[in-house]
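Chemist: 3D, please:
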Amino acid sequence: MSSQNVPKSGSVAELGEFGLIRAVTENRRQPETTLLGPGDDAAVVAAGDGRVVASTDVLVQGVHFRLDWSTPDQIGRKAVAVNLADIAAMGAVPTAVLVGLACPAETTADLVKGITDGMWAEASAAGAGVVGGDVVQADQLVLSITALGDLRGRQPVTRSGARPGDIVAVSGRLGWAAAGLAVLHRGFRSPVTVANAQRYPEPVYAAGPAAAEAGATAMIDISDGLLADLGHIAEQSEVGIDIRVDRLDVNRRLVEVGTALGADPLSWVLTGGEDHALAATFPPFAELPEGWRRIGAVTMPDSGVTVDGKPYVEEPGWEHWR
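Modeler: All right, here's what the predicted structure looks like:
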């Protein structure tokens, strides 16, 4: 696990399982929803709504992050952000995060401490606590995160509620992480803002509950690509969706990077994953919440996901094992 980002320190084997746990949990502040945090057999988290929204993701070294591309802090932030974005996509408010960490015995304690620092920072920014988890020995670095959320009296916004005539809107940036991946694959480290978009996403967590309050009929976290994830809404709602290119924000910085790399920035926006923006559908005359922008409309069943009324001929986004 050698890289320029791995700090020189003792290993987790030298620190020991319980020493490592103490090192990453001591003197941490918890939100009010954490009734009992790390240190017991299980945590206790307040669920004022009476229902708990739960989601989990696994991040594997070399597949979801690379130590020669990202700092430990960035890896930790990404691991938590991709999970909390799922909570927001249900219209819920994040409350807690549980962490499973597997790593080789020779992993430096400072690397693990850096990753968990990032986790605590991202969770805190979303108003959630890191309430517990587990650490085990493995052949490579793997992070498993479970996130919890509170609906606060609202109904969950699922993928199955879109209806013909609804507005399709997004909140957050699109295409940046894909552009950052292209930059890093070419061996570059700049533009830093673009490269960092691949290293860790910046979801707008409050956008999910705001959309639910505004009457969103369906919603999804864009993890695999705009067209691919809208395809899930179209399938489960049994509708079609049409995206208008003139309503998409193809940022000037993405155009510059695309020109330099000989790539189409619009393809990044339409099919690039890992930005963890939110996409939602709203009733035809709904007033969109702040930060949401209209990009298309829900159409009749069996029309699929189209771009300017036509099928998109490239792969719509990422899918494991494809």
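Chemist: CA only for contacts and neighbour counts going forward, please
Modeler: Will do.
Chemist: what about residue 73, neighbour count?
Modeler: Burial measure for residue 73: 22 neighbouring residues, criterion other Cα atoms under 10 Å.
Chemist: same deal with residue 51?
Modeler: If we define neighbours as other Cα under 10 Å, then residue 51 has 12 of them.
Chemist: Then residue 50?
Modeler: Based on other Cα under 10 Å, the number of other residues close to residue 50 is 10.
Chemist: gap between residue 281 and residue 237?
Modeler: When distances are taken as Cα to Cα, to the nearest Å, residue 281 and residue 237 turn out to be 11 Å apart.
Chemist: what touches both of these two?
Modeler: Taking Cα atoms under 8 Å, 6 or more residues apart in numbering as the contact rule, residue 281 and residue 237 both touch residue 162.
Chemist: Just give me how far the host helix or strand of residue 135 sits from the chain centre.
Modeler: Here residue 135, judged by DSSP states H and E, is contained in strand 129-137. For strand 129-137, the distance between its averaged C-alpha position and the chain's averaged C-alpha position is 19 Å (Cα atoms, centre = their mean, to the nearest Å).
Chemist: Check which helices and strands it sits against.
Modeler: Helices and strands in packing contact with strand 129-137 are listed as helix 17-25, strand 34-36, strand 93-103, helix 109-125; criterion 3 or more Cα pairs under 8 Å, 6 or more residues apart in numbering; DSSP states H and E.
Chemist: Identify whichever of those lies nearest to residue 288.
Modeler: In terms of Cα to Cα, the element of the helices and strands packed on strand 129-137 nearest to residue 288 is strand 93-103, at 19.0 Å.
Chemist: Show me what the closest one is packed up against.
Modeler: Using 3+ Cα pairs under 8 Å, 6+ apart as the contact definition, the elements that strand 93-103 packs against are helix 72-89, strand 129-137, strand 142-150.
Chemist: Following up with a second sequence; could you model it the same way so I can compare the two?
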Amino acid sequence: MTRPRPLVPREDPADSVRVVGEFGVIARVLARAGAAPAAEVGPGDDAAVLRTPDGRVVATTDVLVEGRHFRRDWSSAEDIGHKAAAANLADVAAMGGVTTALLVGLACPPDTSTAWLEGVATGLAEECAPLGAAVVGGDTVSAAPDSGAVVLSVTALGDLGGRVPVLRSGARPGDVLALAGRLGWSACGLAVLRRGFTSPVAAVAAHRRPAPPYAAGPAAADAGATAMCDVSDGLLADAGHLAHDSGVVVDLDRTALVQATLEPPGPLQQVAAALGGDPLAWVLTGGEDHALIATFPPDAALPDGWTTIGAVREAPEGPAVLVEGEPGEIVAEALGAEGTGHVHFR
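Modeler: Now for the predicted structure:
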């Protein structure tokens, strides 16, 4: 593994938000925002106006705080834009919808470089473009100069295309649990960065820019998925949300999960071996990959990209997540993981 080059601070007051001003910043950012076909009225007025052919709007919001969700010495501005968009686009996909537009709120210190903000806007636009979405509005505000932290609040709006929204609460005993996307990669990349390294490149890149399987959400809805959610806090944690809301037990098949996530061997095994850990810990508890999990009737044909990793059972003793019959938290602890996933305010 290679260590990152030391950062050289660069002051550019002529390019700061303070000098360029609010509307100058907005103009520069919107120049990179892209276009949203669903927008009847785009950025520049008091509010945007979107066409909603379905008649319903999927809406979700995520807040990213510098130092908590991203670090500018670890990720480029474009990386941060991609990551901020991905967290929201995945939530819309998990409902069976497709994102049509984003609203972005920004709080930043007055000395923030507008070139950096343009990079964030570029990342947002690039992540949205394949879905036909774009930033259609938002707000900017000055953060406390002594805090030095940037805060991004992103709201995604989406369309269901006539589908019934797939909730977390629809799983039934007898259903199969399936996975689309990758697990453990972002957590592996974070472990690498925390130790001052930047390789394996694939793992670090996965932390900087998640790769959610956006198309898998609507495909699952069309295939009759009974419940679905994205994995943002960790597989055990988010499967736990699904189990609780549905009143069921989710039992993960360890062998199937390993085959789906750790074969063929790659960066996760390489880094785990170097650190003396087990890559399955990242698969079970690592967040921010924004994979999707869903339950399907046992006779359903899984769409392309979906792999069975477990089963849904009755919950006579209450909802739970098991790994081949053993409580998930016990398995995670045995693997050396701290808890079952990310917990806010912990």
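Chemist: Drop the TM-score for these two in here.
Modeler: For these two chains in superposition, a TM-score of 0.97 is obtained (TM-score structural alignment, normalised by the length of the first structure); 321 aligned residues with a Cα RMSD of 1.5 Å.
Chemist: quick revisit: looking at residue 281 and residue 237 of the first structure, which has the bigger crowd around it?
Modeler: When residue 281 of the first structure and residue 237 are compared for neighbours, residue 281 comes out ahead with 33 against 20, by other Cα under 10 Å.
Chemist: Now which residue in the second structure aligns to that one?
Modeler: Taking TM-score structural alignment for the superposition, residue 281 of the first structure sits opposite residue 295 in the second structure.
Chemist: Confirm for me that its match is in contact with residue 175.
Modeler: Yes: under the criterion of Cα atoms under 8 Å, residue 295 of the second structure is in contact with residue 175, at a separation of 5.9 Å.
Chemist: Residues that sit against both of the two, list them.
Modeler: The overlap between the contact sets of residue 295 of the second structure and residue 175 (Cα under 8 Å, 6+ apart) consists of residue 312.
Chemist: all strands of the second structure, in order?
Modeler: For the second structure, strands defined by DSSP state E occupy the ranges 39-41, 49-50, 58-65, 98-108, 135-142, 151-159, 176-180, 227-231, 249-252, 291-296, 307-313, 320-323, 326-327.
Chemist: Switch those strands over to TSV; also include distance to residue 196 of the second structure.
Modeler: As requested, the strands of the second structure are arranged in TSV below (distance: least, Cα to Cα, whole Å):
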stretch	distance to residue 196 of the second structure
strand 39-41	43
strand 49-50	44
strand 58-65	21
strand 98-108	26
strand 135-142	31
strand 151-159	24
strand 176-180	31
strand 227-231	26
strand 249-252	34
strand 291-296	26
strand 307-313	34
strand 320-323	33
strand 326-327	34
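Chemist: Out of the ones you listed, the one nearest residue 259 of the second structure is which?
Modeler: Residue 259 of the second structure lies closest, by Cα to Cα, to one member of these: strand 307-313, at 9.0 Å.
Chemist: Which part of the second structure matches the strand holding residue 135 of the first structure?
Modeler: With TM-score structural alignment applied, strand 129-137 of the first structure matches the range 134-142 in the second structure.
Chemist: Tell me which residue of the first structure lines up with residue 236 of the second structure.
Modeler: Structural correspondence for residue 236 of the second structure with respect to the first structure (TM-score structural alignment): residue 227.
Chemist: Repeat that for residue 166 of the second structure.
Modeler: Taking TM-score structural alignment, the alignment pairs residue 166 of the second structure with residue 157 from the first structure.
Chemist: That match - how many residues pack around it?
Modeler: Applying the criterion other Cα under 10 Å, we find 25 residues in the vicinity of residue 157 of the first structure.
Chemist: Isn't it up against residue 212?
Modeler: Yes: at 6.6 Å, residue 157 of the first structure counts as touching residue 212 under the criterion of Cα under 8 Å.
Chemist: what touches both of these two?
Modeler: When contacts are counted by Cα under 8 Å, 6+ apart, residue 157 of the first structure and residue 212 are jointly contacted by residue 91.
Chemist: so what's residue 154 of the second structure up against?
Modeler: The neighbours of residue 154 of the second structure, taking Cα under 8 Å, 6+ apart as the test, are 61-63, 84-85, 88, 102-105.
Chemist: Check residue 65 of the second structure too.
Modeler: Residues 149-152 are the ones in contact with residue 65 of the second structure under the rule Cα under 8 Å, 6+ apart.
Chemist: Lovely, talk soon.
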